[in-house]
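In: quick one: sequence plus predicted model below, questions after.
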Amino acid sequence: MSGKKITRLVSTAVAKRSATLRYYSSTNKINIDTPLSKPLPGISVVKGDTKFDSHSKTQVTKLSNGLTVASEDHWGQFATLGVLVNSGSRNEVAYLGGINHFLEKLAYSSTDKFQGKQEISTLLEKYGGICDCQSSRDTMIHAISLQKAGLDTAVEILSEVVLRPCFTEEEVEQSRQAIDFELETLSMNPNKEIQMMELIHAAAYRQNTLGLPKMCPPENLPIINRDLLFTYLKHQCTFDEMVIAGSGMHHEELVELAEKYFTRSPSWSNMQLDTQYRKDKSYAQYTGGLATVNEDLSNVSLGPTPMPELAHVCLAMESCSHQHEDFVAYCVLNALMGGGGSFSAGGPGKGMYTRLYKNVLNRHFWIENATAFNHSYADSGLFIFYGSAHPHRLADLTAVLSAEFKRMTEKIDKADLARAKRQLQSMLMMNLESRPIIFEDIGRQVLSSGHRKQPLYFYDAIERITESDVRNVATKLFNSPVSVSALGTLNMLPDSHVIKSMMNLDKPSLASRLLYNRR
């Protein structure tokens, strides 16, 4: 198209728009020069629904049977709701590890009323709905998102799935096969973050609570059965350990539906089950220690393209629980350290200006990954450095990470701290624009504390964090023994006493200092 023709088209469009404005102005007696910041003369101002003023406040109701209902109303045609149970792999100390992994795979199977996943999916599809179940070390979550018109159906499905599952032998066997396939896929995946998080928790909380395996150990796959699953549910899945949370509905409606469907006794209440088990109420005991898996990863790949052989190491120390006064400071410290893979950049907390990028990945070309994590639970927490490099550089990688661990206690650049706080605040507010995340935030906070703190509370708490606060929590980390995990060809992994020396804040390792100054 020629330049003259484009000019004629643009001129025609401008002329038509000017004519439209002149017509609208002449017929409605409106000055077209009125700025957008002011209402047009003669046009009434639309007022919002004053009945919706309380939508930003989480309402909490406790039913007579001990069940808690929490929700917030929001504009829109869809809602997200679900059931959170204060139960996870940490509660399996008296059982075979992997029960919660099985329960996750068995979710939305047959119940007293529904024949199976197909019938449940068909019901939800009428309202554009989807369902999901996720288990973690401390929480089991069943969630549904759908149109608001299907709330009654959603709450009924949740009550059946959580309180009245059937767990047929066929369904248990299908879940067993699914878990076996998942474990095999993980072993072939070059990304070893999931396995490393398992190992570092096992090292930090040796043989207790948070150190128990989240993934079902292969040796337990053929042993876990229907009776054991119901026995676990009978003791851990009780009304006083549950929260029904919702985002996008009237609170009174959700309470009414909870009373309608969640007052019947669970299906396992009348079963003859093993009586030797009791409800687990144990506290996390941080021990520190070493957990390693010596494995040849030279042929690990999900496709025909070979991947570089890597060895992986984690260094960790105890931080704090999510209810502790230092929790926000540890979150800021985590954002300050940031990190990621050698090719990843961008995103809150992962930018090229975080310390693990500037001081580690940018200085040591042979390091493939250096990332900081902060895991917080009801009674403990874990601050972790995770790194990957070729197996023959494993000793150097450990030294570099330990040196950077200790540098957290030193002076912090003002611009770095301000950037970390802004990144954390933006990530907080951006995530909470999503309805499913709001639902999970409501449920987790109410389950752990009985109420929900609004996002602005945490935004302001982040803003108040100072350099002194961050350095103080970094120093507190060294009050606990170090935890170490490693995976891969580990011939070059330093001995545990050498790693402890590297992580000694009072006696800095000469090797660590020399390695850190390499370019």
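Out: In hand now; what should we look at? Predicted, not measured: the structure shown is a model, and the values here were computed from it.
In: only C-alpha atoms from now on, for both contacts and neighbour counts.
Out: Will do.
In: can you name the residues that contact residue 111?
Out: Residue 111 makes contact with 160-161, 164-167, according to CA atoms under 8 Å, 6 or more residues apart in numbering.
In: inside helices: which ones of the residues you listed?
Out: Assigned to helices by DSSP state H, the following of these qualify: 160-161.
In: for comparison:
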Amino acid sequence: HRPVAAAAAPARPLSTELESGAWVPATEVTTLDTGLRVVSETIPAATVALGVWIDTGSRYETPSNSGVAHFLEHLAFKGTKKRSKAGLEEEVENQGAHINAYTSRESTVYWIKTTADKTEWALDVLSDLLLNSRLESDAIERERGVILREMEHVNKNMEEYTMDELHDVAFEGQGLGLTILGPIANIKGIQRRDIHTYIKTHYTPDRIIVVGAGAVEHDELENLAAKYFAPWAVEDAPPAFNTLESAPDAGGETSADFRPAFFTPGERRQNLDKQDLCHVAFAFEGAGWRSPYALPLQLMQNMMGSQFDRLAPVDHSAPFFQEVGLRGLMHSCNATNIAYKDTGIFGMYLKTDPNELTRDAAPEPVLPALMEALIRHFTRFAYDVSEEELYRAKVTLPPTPTPTLG
């Protein structure tokens, strides 16, 4: 049996008021005996958003099962022991609720938004999806085609494609380098037993957080989570370690063991047909969201400028955007700051036409001029940041840190 966590005890609220006087809702955290955590923020509202965050994603996969987390997320909505696919869709629609899910490199999330009086119903639905999915063979076969079409759409989006390539280079041979959808061969070959093994290994209470925000009281959420997620116990699953500490020997590694990522500098160039523009992802090793450097990197991202588009010119205050706009160095770009548990990617995604020339007095090819300007503006953060620029970055920083292009 898996050791149970400490007895349930609420954590102290994180904050209620900023120095500026702005009100911030208190965050309450409770750990149940099973290890499942319950987190809530009570906000005056008529609605409630509820979600289940699972500490697993493509990072915890291997080349042989890459894509299984995303495949499983799709299957959760295809029918349970209590609800058929059509019955679930009709029930959610009749309740006026919204339900969805997504998979990222480090998380799988199922969420629902509804009115405050339907909180228990919503948790019943979420727990049913996660505990009682049928995973029928027919549904698995049908979903292969759906995911393959999704892959076609993703690969046509050059921004997503380029960022996947960046991860593959930056974390070569590691889980963070794998794509979320997985390769075509895996999508075509994943079987029910592969999905079941993944559930047993990763969908365990110690890796799960039930979250509520809006018109919800923490005690109510805690009691409902204990009621509806009580059966969540997988006795014969191998231990799943999701902390940064070294995991004890569990008699052999599983894909659930946390492996620190290592940034691998490199370069990759691809000549793709039917592409008029050059798509570039340029990045340094960033910082994990637990790192003391996480906030400074967000400020640097803000100072580089969050987004530039030649077709939608605005009065950019960021020196980099001012220069590239004046010299005509590129079509568009996004400053990128992706934070994971223990590492990150900090840089820029941009598009330019390598056949164009700069608008300088002595015109030169755009691409080398752009890369020179990009490196120069990144390195200047070490010695040339004014108090005014830093203040502007602080006051315009989004209230909730949100990694870009994750």
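Out: Structure's in. What do you need? Everything numeric here is computed off the predicted structure, so don't read it as measured data.
In: thinking again about what came up before, out of the contacts of residue 111 of the first structure, who's nearest residue 334 of the first structure?
Out: When those are compared for distance to residue 334 of the first structure (CA to CA), residue 161 comes out closest, at 37.0 Å.
In: list the contacts for that closest one?
Out: When contacts are counted by CA under 8 Å, 6+ apart, residue 161 of the first structure is found next to 107-111.
In: please redo it, this time with the cut-off set to 6 Å
Out: Counting by CA atoms under 6 Å, 6 or more residues apart in numbering, residue 161 of the first structure touches residue 108.
In: can you give me the helices in the stretch 51-200 of the first structure?
Out: With DSSP state H, counting those that start in this stretch, the ranges of helices along the stretch 51-200 of the first structure come out as 99-106, 117-125, 151-163, 169-188, 193-204.
In: what distance separates the shortest one from the centre of its chain?
Out: This means helix 99-106 of the first structure. For helix 99-106 of the first structure, the distance between its averaged C-alpha position and the chain's averaged C-alpha position is 18 Å (CA atoms, centre = their mean, to the nearest Å).
In: whereabouts in the second structure does it align?
Out: In the comparison with the second structure, helix 99-106 of the first structure aligns to the range 68-75 (TM-score structural alignment).
In: that stretch: average distance to aligned residues in the first structure?
Out: Between stretch 68-75 of the second structure and its aligned partner residues in the first structure, the average distance after superposition works out to 2.1 Å, using mean CA distance after the TM-score superposition for the first structure.
In: in JSON lines, list the contacts of residue 111 of the first structure along with distance to residue 202 of the first structure.
Out: Rendered in JSON lines, the data for those read as follows (distance: CA to CA, whole Å):
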{"residue": "160", "distance to residue 202 of the first structure": "34"}
{"residue": "161", "distance to residue 202 of the first structure": "31"}
{"residue": "164", "distance to residue 202 of the first structure": "33"}
{"residue": "165", "distance to residue 202 of the first structure": "31"}
{"residue": "166", "distance to residue 202 of the first structure": "33"}
{"residue": "167", "distance to residue 202 of the first structure": "30"}
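In: for the contacts of residue 111 of the first structure, which one is nearest residue 337 of the first structure?
Out: For residue 337 of the first structure, the nearest member of the contacts of residue 111 of the first structure is residue 161. The distance, counting by CA to CA, is 41.2 Å.
In: how about that closest one, what's its partner in the second structure?
Out: Residue correspondence to the second structure (TM-score structural alignment): residue 161 of the first structure is matched to residue 129.
In: report the central residue of the second structure.
Out: Against the mean C-alpha coordinate of the second structure, by CA atoms, centre = their mean, the closest residue is residue 104 at 4.3 Å.
In: so who does the alignment partner in the first structure of that one touch?
Out: When the first structure is aligned by TM-score structural alignment, the residue opposite residue 104 of the second structure is residue 136. If you count contacts by CA under 6 Å, 6+ apart, residue 136 of the first structure has them with residue 88.
In: could you measure residue 136 of the first structure against residue 101 of the first structure, distance?
Out: Plainly put, residue 136 of the first structure is 9 Å away from residue 101 of the first structure if you go by CA to CA, to the nearest Å.
In: now residue 115 of the first structure
Out: From residue 115 of the first structure across to residue 101 of the first structure, the span is 22 Å (CA to CA).
In: these two: who's more crowded?
Out: Regarding residue 115 of the first structure and residue 101, a neighbour count based on other CA atoms under 10 Å identifies residue 101 as having more, with 23 against 13.
In: for stretch 85-102 of the second structure, buried residues please.
Out: Applying a neighbour-count criterion of 16 or more other CA atoms under 10 Å, one finds 88-89, 92, 97, 99, 101 buried in stretch 85-102 of the second structure.
In: quick one: those as CSV, columns for distance to residue 226 of the second structure too.
Out: Output for those, formatted as CSV (distance: CA to CA, whole Å):
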residue, distance to residue 226 of the second structure
88, 23
89, 25
92, 23
97, 23
99, 21
101, 22
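In: strands of the second structure, start to end?
Out: The residue ranges that make up the strands of the second structure, judged by DSSP state E, are 27-31, 37-42, 47-54, 98-103, 108-115, 208-214, 278-285, 307-309, 332-339, 344-352.
In: residue range for the first one in the first structure?
Out: Mapped onto the first structure using TM-score structural alignment, strand 27-31 of the second structure covers residues 58-62.
In: again with the third one
Out: Per TM-score structural alignment, the counterpart of strand 47-54 of the second structure in the first structure is residues 78-85.
In: likewise stretch 265-273 of the second structure?
Out: Applying TM-score structural alignment, one finds that stretch 265-273 of the second structure aligns to the residue range 288-296 of the first structure.
In: may I see the buried residues of that stretch?
Out: Burial within stretch 288-296 of the first structure, assessed by neighbour count using 16+ other CA under 10 Å, is assigned to 288-292.
In: for stretch 221-240 of the first structure, same thing?
Out: Across stretch 221-240 of the first structure, burial judged by 16+ other CA under 10 Å covers 221, 224-226, 228-234, 236-240.
In: between the two ends of it, how far is it?
Out: When the termini of stretch 221-240 of the first structure are compared using CA to CA, they are 30 Å apart.
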